[in-house]
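Asks: Fold the following for me, if possible:
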Amino acid sequence: MFLLVFFILISHSSANSVFDFCVANLSLPNGPEGYACKDPKRVTADDFVYSGLAIPNNAKNSSSSIPFLQTVETTQFPGLNGMGISIARGQLKVGEIVPIHIHRVCEVLYVIEGTIGAAFIDTNNTAYYKTLNKGEMIVFPPALMHFPFNVGSIPALTYSTFASENPGRQFVNNALFGGKLPSDLVEKITLLDHAQVQKLKKIFGGTN
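Replies: As a prediction, this is how the structure comes out:
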């Protein structure tokens, strides 16, 4: 009898923790666990389909130093909510580089067209670099600084997948020189002089 009750309780607990999907209700606030679920009765097949990456986008980023990156997260694709995955499309002109940055989770970058140089730096300051051709991929471990760049003779196209529907992205230069961190403090942590810091703050839109 004890075993029967035990298995019933386990079965009941497991059933309560299992869900088919949780399409994001974007009208409600986002939190650490994602968005609240849309009423299943209002869910349609369109909630699980996204066509935005099918069309090349030639729009410019807010910063001319950043190649075009289109990240598809929950806000663009509500069906990703709770799925632990997202995707990004990168378009890099010849010689173009994505500035060094980090994500909260791991990234797998796959080369669709062109030739990409890709590197990441671990917490021992060891740099890992590889040239990737069409059809090859690389994994960037979570929270480590990394950057891809076009080393080929034609424009490059990449797709990246992330182990979260909200992986985040923080560019190191923007973090240091694009905010309100006082200049004297930036000078101390970067070992740059005042003129250099002011020049970089002007480029990245920082104040103070």
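
Asks: When you work out contacts or count neighbours from here on, use the C-alpha atoms and nothing else.
Replies: Fine.

Asks: after the longest helix anywhere in the chain, next one along is what?
Replies: If you go by DSSP state H, the chain has its longest helix at helix 2-17. Per DSSP states H and E, the first helix or strand lying C-terminal to helix 2-17 is strand 68-72.

Asks: other SSEs contacting the next helix or strand after that following strand?
Replies: Downstream of strand 68-72, the next assigned helix or strand under DSSP H and E is strand 86-92. Judged by 3 or more CA pairs under 8 Å, 6 or more residues apart in numbering; DSSP states H and E, the packing partners of strand 86-92 are strand 68-72, strand 156-162.

Asks: Now the element after the last one, going C-ward?
Replies: Counting by DSSP H and E, the next helix or strand C-terminal to strand 156-162 is strand 170-171.

Asks: after that following strand, next one along is what?
Replies: Moving toward the C-terminus from strand 170-171, the next helix or strand (DSSP H and E) is helix 172-177.

Asks: Show me what that next one is packed up against.
Replies: Short answer (3+ CA pairs under 8 Å, 6+ apart): helix 172-177 packs on helix 194-204.

Asks: Quick check: buried residues in the helix it packs on?
Replies: Within helix 194-204, the residues that count as buried by 16 or more other CA atoms under 10 Å are 197, 198, 200, 201, 204.

Asks: from the residues you listed, which single one is nearest residue 37?
Replies: Looking at the buried residues of helix 194-204 and their distance to residue 37, the nearest is residue 204, at 37.5 Å (CA to CA).

Asks: Figure out which of the helices and strands packed on strand 86-92 is closest to residue 44.
Replies: Each of the helices and strands packed on strand 86-92 has some distance to residue 44 by CA to CA; the shortest is strand 68-72, at 19.1 Å.

Asks: to compare against the first, here's another:
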Amino acid sequence: MASVVVRPSKLLLALLVAAMAASPRALAYDPSPLQDFCVADTASNVFVNGQACKDPAQVTAADFAFSGLQDAGDTGNAFGSKVTLVDARALPGLNSLGVAMARLDIAPGGVNPPHTHPRATEVLTVVEGQMYAGFLATDGKLFARVLNRGDAFVFPRGLVHFEFNCGAGPAVGLAGLSSQNPGLVRVADSLFGAAPAVTDEVLAKAFRIDAATVQRIKAQFAKK
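Replies: Model (predicted):
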């Protein structure tokens, strides 16, 4: 049988492809860790992409634990919703691991308004009540459905999405996010509550409304 000769360059490419296929973390957005853990040193003044590592000799089990997700969030606000985020700032042990989670509470008729997470895909599971949830693709197509207890829904990274409580009682969801620091950009808040403010002319032209209407909307998002 004739032998098959694989050139080094082709062998290297084949090994690289195999390694990427075998390890989904190789395709993760956040940098992969190079040690067992890198607990965030919240007292450090060093500025890095993420947070500086705490001395491993000072790390304890408490650095990997968080308490509070059993408590309902305060929905007594204009939106009727509250997000309790557990990221690397709230749970130092998440630093460098590329994941975060959140609890979402929405009162009847409340909404978690349209927003994006620029650094994370989100998967939401409804654990109580009912939600109407969806996201907008870059071509403007809406993907949405009513979710009941036990249902899950995925919001792709960076796309605008929302959740609305369409049920008669409180709604609660638990979300997993594919970044230790997902980021949050609320669409309306960012445009109408920016500081310094986006000019009335820009917003009036973009939303096809007059400057007086822009001013009325801005007043709803003025920083207190």
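
Asks: Can you give me the end-to-end span of stretch 122-140 of the first structure?
Replies: Terminal residues of stretch 122-140 of the first structure are spaced 10 Å apart (CA to CA, to the nearest Å).

Asks: count of residues packed around whatever residue of the second structure lines up with residue 154 of the first structure?
Replies: Correspondence of residue 154 of the first structure to the second structure, assessed by TM-score structural alignment: residue 169. Look at residue 169 of the second structure: counted by other CA atoms under 10 Å, it has 14 neighbours.

Asks: I'd guessed residue 169 of the second structure sits against residue 131; true?
Replies: No. With contact defined as CA atoms under 8 Å, residue 169 of the second structure and residue 131 do not form a contacting pair (10.5 Å).

Asks: Give the residues shared as contacts by those two.
Replies: Common contacts of residue 169 of the second structure and residue 131 (CA atoms under 8 Å, 6 or more residues apart in numbering): none found.

Asks: what does residue 200 of the first structure align to in the second structure?
Replies: Using TM-score structural alignment, residue 200 of the first structure pairs with residue 217 in the second structure.

Asks: one step back: highest average neighbour count across the helices and strands packed on strand 86-92 of the first structure?
Replies: strand 156-162 (a mean of 21; mean count of other CA atoms under 10 Å).

Asks: what's the mean gap between it and the aligned bit of the second structure?
Replies: Following superposition, strand 156-162 of the first structure is found to deviate from the second structure by 0.6 Å on average (mean CA distance after the TM-score superposition for the first structure).

Asks: in a helix, that's where the match of residue 154 of the first structure is, yeah?
Replies: No. Counting by DSSP: H, G, I helix; E, B strand; the rest coil, one finds residue 169 of the second structure to be coil, located in no helix.

Asks: Spatially nearest residue to it, not counting backbone neighbours?
Replies: Nearest non-adjacent residue to residue 169 of the second structure, counting by CA to CA, 6 or more residues apart in numbering: residue 108, 5.5 Å away.

Asks: what residue of the first structure matches up with the one you found?
Replies: Residue 108 of the second structure maps onto residue 94 in the first structure, with residues paired by TM-score structural alignment.

Asks: Could you report the neighbour count for its match?
Replies: Neighbours of residue 94 of the first structure under the rule other CA under 10 Å: 17.

Asks: looking at the helices and strands packed on strand 86-92 of the first structure, which is closest to residue 174 of the first structure?
Replies: Among these, strand 68-72 comes nearest to residue 174 of the first structure, with 15.8 Å by CA to CA.

Asks: what's that closest one aligned against in the second structure?
Replies: Going by TM-score structural alignment: strand 68-72 of the first structure matches residues 82-86.

Asks: residues making contact with the matching stretch?
Replies: Identification of contacts with stretch 82-86 of the second structure by CA under 8 Å, 6+ apart yields 66, 69, 73-75, 100-106, 112.

Asks: and what of stretch 166-181 of the second structure?
Replies: Stretch 166-181 of the second structure is contacted from outside by 29-30, 87-88, 94-109, 119-132, 165, using CA under 8 Å, 6+ apart.
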